[in-house]
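Undergrad: Sequence unavailable; structure follows:
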């Protein structure tokens, strides 16, 4: 379920060895433990994109955790910014 309202969100793009190493599942677990909503997905160029919504302190915590990555991943860079997203999510999901 989504609603059409600008929602403060953390948007991040993560590069490195982040596909095929359970990185999306790790992000999902981190987001769930922080009570965040949104999604994580693989991009065609080998990066992973994250959109998270929730408590500002929880968003900051996720931003701090992203460079760590899953045990099998290697994060080379994280580009993360706060944006006003036009949809609000009620759960966190792993997308394609």
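TA: Nice, thanks for sending it over. This one's a predicted model, so the numbers in the text were calculated from it and none came from an experiment.

Undergrad: Could you use CA atoms for every contact and neighbour count after this?
TA: Noted.

Undergrad: For residue 91, see how far away the closest residue to residue 23 other than its chain neighbours is.
TA: If the residues on either side of it in the chain are set aside, residue 23 comes closest to residue 70, at 5.3 Å by C-alpha to C-alpha, 6 or more residues apart in numbering. Counting by C-alpha to C-alpha, to the nearest Å, the gap between residue 70 and residue 91 amounts to 21 Å.

Undergrad: this is the other structure I want to compare:
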């Protein structure tokens, strides 16, 4: 009788595909927020950047040609929800009419910036 060199558990492990998938960025979501209304010329980008950094969110914010502001934010679901709630009000002087959210795949950025 031949002697087995490997344990039975080891050989069983190799027969099956391991279905455990590891997340690169656990519990992170990335959202694009398009904010419409009177949101340019009132300090929206800088205020949004400060709020995002306070919440530990990464991504960017910029003005768009059509007069709206675009935010791409990545972070925990709670932090993203808080930033979205802030965007629905905006800084003093802003009049937000609509916030359109779109979910995006997470990228793993580690900063928040104001883009021009």
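TA: Arrived safely. Only a predicted model underlies this, so the values are computations on that prediction, with no experimental measurement involved.

Undergrad: Overlay the chains and give the TM-score.
TA: For this chain pair, the superposition-based TM-score is 0.86 by TM-score structural alignment, normalised by the length of the first structure; 91 aligned residues with a C-alpha RMSD of 1.7 Å.

Undergrad: quick one: the most far-flung residue of the first structure relative to its centre from residue 39 of the first structure, how far?
TA: Ranked by distance from the centre of the first structure (C-alpha atoms, centre = their mean), the top residue is residue 4, with 20.1 Å. Summarising the geometry, the distance separating residue 4 of the first structure from residue 39 of the first structure, computed by C-alpha to C-alpha, is 17 Å.

Undergrad: Okay, strands next: where are they in the second structure?
TA: In order along the chain, the second structure carries the following strands (DSSP state E): 29-38, 58-63, 69-75, 95-104, 112-115.

Undergrad: Kindly compare burial across those and name the winner.
TA: Mean neighbour counts were taken over the strands of the second structure using mean count of other C-alpha atoms under 10 Å, and the top value, a mean of 24, falls to strand 69-75.

Undergrad: Would you enumerate the residues in contact with the equivalent of residue 89 of the first structure over in the second structure?
TA: Matched across to the second structure, residue 89 of the first structure falls on residue 109, judged by TM-score structural alignment. For residue 109 of the second structure, the set of contacting residues under the criterion of C-alpha atoms under 8 Å, 6 or more residues apart in numbering consists of 58-59, 74.
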